[in-house]
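*Asks:* Show me the folded form of this:
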Amino acid sequence: MSKSLEQEQEQEQEQEQEQEQEQEQEQEQEQEKYQIYHKLLSLLNYFLLRIKALLVIFRRLI
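*Replies:* Below you'll find the predicted structure:
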């Protein structure tokens, strides 16, 4: 009887650990996704500022 209880507890602990690991992996993936979004937005902002600067230069030339 006590052995089956121990086995159940061990299984529950293993399941909890697996769930925690899955959650950690999901959080890491979310973080990576947001880092990529941030880099893309930074690049977009950089190019928009460059285009804006070029437009200002062309306006002065015309």
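*Asks:* contacts, neighbours, all on C-alpha from now
*Replies:* Noted.
*Asks:* what number of residues lie near residue 8?
*Replies:* By other C-alpha atoms under 10 Å, the residues close to residue 8 number 12.
*Asks:* Please generate a structure for the following sequence too, so the two can be compared:
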Amino acid sequence: MARGCLCCLKYTMFLFNLIFWLCGCGLLGVGIWLSVSQGNFATFSPSFPSLSAANL
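*Replies:* Purely as a prediction, here's the structure:
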């Protein structure tokens, strides 16, 4: 019984780590994209008021 539980826990932790790693890579990609295309950030930020400097 304990072996099956540990195996399930191992794969569950692997899955969550994979999900967090993919989300982190996605956020890093968006950050790099916004840094590279700073001209587009001015047109991007008015559509998202939460991205203003005061809120960050």
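*Asks:* Now compute the TM-score of the two chains, please.
*Replies:* In this superposition the chains share a TM-score of 0.66, using TM-score structural alignment, normalised by the length of the second structure; 39 aligned residues with a C-alpha RMSD of 0.6 Å.
*Asks:* what about the helices in the first structure?
*Replies:* Applying DSSP state H to the first structure gives helices spanning 2-61.
*Asks:* contacting residues around the most centrally placed residue in the second structure?
*Replies:* Nearest to the geometric centre of the second structure sits residue 23, at 3.2 Å (C-alpha atoms, centre = their mean). With contact set as C-alpha atoms under 8 Å, 6 or more residues apart in numbering, residue 23 of the second structure has no partners.
*Asks:* Tell me the spacing between the counterpart of it in the first structure and residue 27 of the first structure.
*Replies:* In the first structure, residue 23 of the second structure lines up with residue 40, judged by TM-score structural alignment. According to C-alpha to C-alpha, to the nearest Å, residue 40 of the first structure stands 20 Å off from residue 27 of the first structure.
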